[in-house]
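J.: can't give you the sequence, but here's the structure:
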């Protein structure tokens, strides 16, 4: 019985440690997306607003643009218009549309318009 009690206690401590280290869900995402200035579309090289951030101020209206650095893992639309995002570099393989204030933190983007 000692082995089971140790495993249960160790498991509970491990879960608690992960929760403390990771912090509340969404906290990092909200903090990072707030770095995106109003009127910009912002890209991060990795998912969940991590890695390097690139910003586009008042983007040209719906011209196909390749994401700097080949692709982005997170996108935040802080512009006043909706934008379409694509899997390829020529805006041919549609992924999704982000309305103003929307974000995507999990799908790789290569171009947008």
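T.: Sure thing, it's come through. Since the structure is predicted, the reported quantities are computational estimates derived from the model, not experimental observations. Numbering: from 1, shown residues only.
J.: use CA for all of it now, contacts and neighbours both
T.: Noted.
J.: what about residue 106, distance to residue 38?
T.: 22 Å (CA to CA, to the nearest Å).
J.: let me fix that: residue 96
T.: Counting by CA to CA, the gap from residue 96 to residue 38 is 21 Å.
J.: So for stretch 59-79, first residue to last residue, what's the gap.
T.: 8 Å.
J.: Tell me which residues of that stretch come out buried.
T.: Residues 59, 64-68, 71-79 are the ones in stretch 59-79 that count as buried (16 or more other CA atoms under 10 Å).
J.: want to compare, so here's the second one:
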């Protein structure tokens, strides 16, 4: 003769537990291969509006020795998802990466949601 278990499942608690697990896996932020604000790895990303709004312009595998104009003039939001620290020059001067031109430095993984950038270099 088979013995029956005297414990009965509480269907309400079981449903609540399953619901909580589903919520955790669906609602929790998902980690992706992309970095901050969706900027891909080894890329510096520029937006033409503050707070990462409007179109994103990617600069993959940036070369550290050059002084370049930002891909959008002026860039208003930047994510540095490269492996190097970069200087982002905030005034429109010649030469654009000159020593007298003020800049903001962003280390790898850093971002700035509201600035004005005309040029950048390592």
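T.: Perfect, thanks for sending it. As the structure is a prediction and not an experimental result, all values here were calculated from the model.
J.: got the contact list for stretch 108-121 of structure 2?
T.: 35-36, 50-52, 64-70, 73-92, 96-97, 106 (CA atoms under 8 Å, 6 or more residues apart in numbering).
J.: Mind checking which of these land in strands?
T.: Under the assignment DSSP state E, these contribute 67-69, 77-81, 86-89, 106 to strands.
J.: need the contact list for the aligned residue in structure 2 for residue 83 of structure 1.
T.: By TM-score structural alignment, residue 83 of structure 1 lines up with residue 86 in structure 2. Residue 86 of structure 2 makes contact with 80, 105-107, 120-122 under the criterion CA under 8 Å, 6+ apart.
J.: Tell me, of those, which are also contacts in structure 1.
T.: Using both residues aligned by TM-score structural alignment, their matches' CA atoms under 8 Å, structure 1 keeps these contacts from the contacts of residue 86 of structure 2: 80, 105-107, 120-121.
J.: can I get those in JSON lines with distance to residue 12 of structure 2?
T.: Below are these laid out as JSON lines (distance: CA to CA, whole Å):
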{"residue": "80", "distance to residue 12 of structure 2": "48"}
{"residue": "105", "distance to residue 12 of structure 2": "55"}
{"residue": "106", "distance to residue 12 of structure 2": "51"}
{"residue": "107", "distance to residue 12 of structure 2": "50"}
{"residue": "120", "distance to residue 12 of structure 2": "59"}
{"residue": "121", "distance to residue 12 of structure 2": "60"}
